[in-house]
Structures are given as structure tokens and as C-alpha cells.
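**Student:** After the sequence you'll find the predicted model.
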Amino acid sequence: MAYPMALYRADPFAMMRRLSEDFDRLVSGAAPAFPAVHVWQGDAAAAITAELPGVDPADIDISVKDDVLTLSGERRLPDLPDGAVWHRRERGFGRFTRAVRLPFRVDPDKVEARFTDGVLRIAVGRPDTDLPKRIPIKAG
């Protein structure tokens, strides 16, 4: 793969870091976690996105217990025509499970999930009893 010269001028060690990361992954045998997720939180809720290209929404299970959200499912092998042979196969297939510890307990009735363009978006809310309550100060 050719790298633009501008990349080297901006960061002469970028290629070394990438080679080191690739080597570590090769030696440890560790693959990136699947699915890749992002988690962020607000005061009353958190949002989770998971990249699930090629996964049918019917093959995804979402569960929550206390402060752990678990995604599981299966990415199936595509149907190949008779006589077809793989030339290159870089995407993994099969069953997956990913547990994400959230920064608070989750109210199971306040969970909503949407799946669009291979990205699963989940919103999880805190139980009302766990939300911070503002205490008014009375004069005198």
C-alpha cells in the first residue's frame, strides 16, 4: 500500500506505530472486538451504537440486566452459487456476543433500539428512582 508523503511529514512515526499494532495483533492472535461499539452518556440516559454490517436484525438479541447490556447474534455466511470458491475472505462470520458495562443501572422499560444501514443504535434510560433529585432550599 502506498502512503502519501504528506503523511510522513506530518507524523514520521505513524507507519512505525501501525506496523507495531499490526505485529501485536498478529502475535497475540487477537482480533478487534465485534461488533465495534461506541458508548456515551447524558444525565438520564446512555446511547450505544454497534456496527453490524451484513447482520440481519432478526439475528440480533439485546438484553439488559442491572448495568450490563449484552448484544448477541450471528452473522451468516452469504449464499454462494454452486462451484463458487472464496478468493478472499476477510470478514468474520458466525455467532458473536458483546457485553458492555454501562455507567448506571438500566430501566428495561426505557430501552429503545433501531437498526439502519448496518448500524444498531440503542438508547437506554436510568430508572427514575436513580436519577439525581434536586433538593430545594427553604429560606429561614
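**Tutor:** That came in fine, so what should we check first?

**Student:** going forward, measure contacts and count neighbours with C-alpha atoms only.
**Tutor:** Will do.

**Student:** which stretches of this structure form strands?
**Tutor:** Using DSSP state E, the strands of the chain run over residues 37-41, 45-51, 60-65, 68-75, 94-101, 111-116, 119-125.

**Student:** on contacts alone, who are the packing partners of the first one?
**Tutor:** In other words, strand 37-41. strand 45-51 (3 or more Cα pairs under 8 Å, 6 or more residues apart in numbering; DSSP states H and E).

**Student:** and what of the second one?
**Tutor:** Using 3+ Cα pairs under 8 Å, 6+ apart as the contact criterion, the secondary-structure elements in contact with strand 45-51 are strand 37-41, strand 119-125.

**Student:** Structure two is appended below for comparative analysis:
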Amino acid sequence: MMTLVPNRSSLAPWSPEAMPTSRSLLDRMLEEFTGLGPSTARLPLDLTETATQVLIDVALPGVRPEDLDIQVERRTLTIRGRYAPVSAEGGNHWVRTLPRGDFHVTLTLPVSVESDSVNATLDAGLLHLELPKAAEHRARRIEVRQRTNDATPHNS
């Protein structure tokens, strides 16, 4: 009888870094259920569609306007930026959850937008984007006129 024993040299030692964190598991679940990538799931944002535009608010504490690069093409919005460096380097850090470094987020918008008419403002760490819908996605009111008696009916 032959017994197979795994080759111990091919096994990596256990480390806590190799285990998925609750954050990475949550990111994967959010990506699967919402279609948003993990970097999007970490950025607090609101996306609202009105009859004429798409409105987006993104919380970006410590980000300056000159550290942002926003691009939009049809239905794709990309926001790239850099968080301002956080002071208090060194010492014993007990909790570190403030965002640091570069980030980027790519969103698929619900409709195409007019990229030449986008308005972006940053106030107190809140980025506000107003993206006008492309003409083909805007609701258009159709005027209904009263038919006159002397007009011939369509079904004649």
C-alpha cells in the first residue's frame, strides 16, 4: 500500500497576511452585487439621476482641487486624485483609517452625458459633479395641439 504525503517544501508557512480580511471579503461581495469595484466601494458617494442630468457627490476629505483629475466619456466617469499627506508620522499608531496616497475610481453612468458641459466643484471635502444628460437621453415634452374641424382625419 502506498501513502501520499504532501511535499512540505512546496507549502508556504501560514501568515495572517495570507488570510482574507473582512474588508477584502466585503469588497468582493460589493463588487459582485453592485458591479462597482473595490476602490469605488471605499469612496463614499451618492449618484442621482434627474430628468436632465446625473448628479454625483463624492466625499474626498483633504483632497485639493489641483490634486484631482476628472474625465468623462459617454457613460464612463473616471476620478483620479491624491489625498493630502496626513501628519503625525512615527510613534505608535493605534488606529489608521484615514485615506492616504493616490486613488482612482471608474464609474459606469446610467446614461451618456455631455462631457463638454460637466460642472465640478469641491467644497469642504465634498466633490459635487453635475453631468448633463446627452440629448438622446433627455426626456422631451411633446406638444399636443387641438385638431381643427376643417382638418381631414388620419384614418380616411
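**Tutor:** Cool, the structure landed. This one's a predicted model, so the numbers in the text were calculated from it and none came from an experiment.

**Student:** of all the helices and strands packed on strand 45-51 of the first structure, which lies closest to residue 131 of the first structure?
**Tutor:** Counting by Cα to Cα, residue 131 of the first structure lies closest to strand 119-125 out of those; the figure is 9.7 Å.

**Student:** hang on, the earlier thing: tell me the most buried of the helices and strands packed on strand 45-51 of the first structure?
**Tutor:** Compared across these, strand 119-125 shows the largest average neighbour count, a mean of 19 (mean count of other Cα atoms under 10 Å).

**Student:** in the second structure, what residues pair with that one?
**Tutor:** Aligned by TM-score structural alignment, strand 119-125 of the first structure falls on residues 126-132 of the second structure.

**Student:** returning to that earlier point: between the helices and strands packed on strand 45-51 of the first structure, which gets nearest to residue 79 of the first structure?
**Tutor:** Per Cα to Cα, nearest to residue 79 of the first structure of those: strand 119-125, 22.2 Å.

**Student:** quick one on the thing from earlier: mean deviation, the match of strand 119-125 of the first structure versus the first structure?
**Tutor:** On superposition with the first structure, the mean distance recorded for stretch 126-132 of the second structure (mean Cα distance after the TM-score superposition for the first structure) is 0.3 Å.

**Student:** sorry, back to before: right, so of the helices and strands packed on strand 45-51 of the first structure, which gets closest to residue 8 of the first structure?
**Tutor:** Taking those one by one with Cα to Cα, strand 37-41 is closest: 29.5 Å.

**Student:** after superposition, how close is that closest one to the second structure?
**Tutor:** Its matched residues in the second structure lie on average 0.6 Å from strand 37-41 of the first structure after superposition (mean Cα distance after the TM-score superposition for the first structure).

**Student:** how far does that strand sit from the chain's center?
**Tutor:** Once both centres are worked out by Cα atoms, centre = their mean, to the nearest Å, strand 37-41 of the first structure turns out to sit 8 Å from its chain's centre.

**Student:** State the span of the second structure onto which that strand is aligned.
**Tutor:** Under TM-score structural alignment, the alignment places strand 37-41 of the first structure onto residues 45-49 of the second structure.

**Student:** what's the residue nearest to residue 113 of the first structure when sequence neighbours are not counted in contact with, if anything?
**Tutor:** Using Cα to Cα, 6 or more residues apart in numbering and skipping the chain neighbours, the partner closest in space to residue 113 of the first structure is residue 122 (4.3 Å). Contacts for residue 122 of the first structure (Cα atoms under 8 Å, 6 or more residues apart in numbering) come out as 47-49, 111-114.
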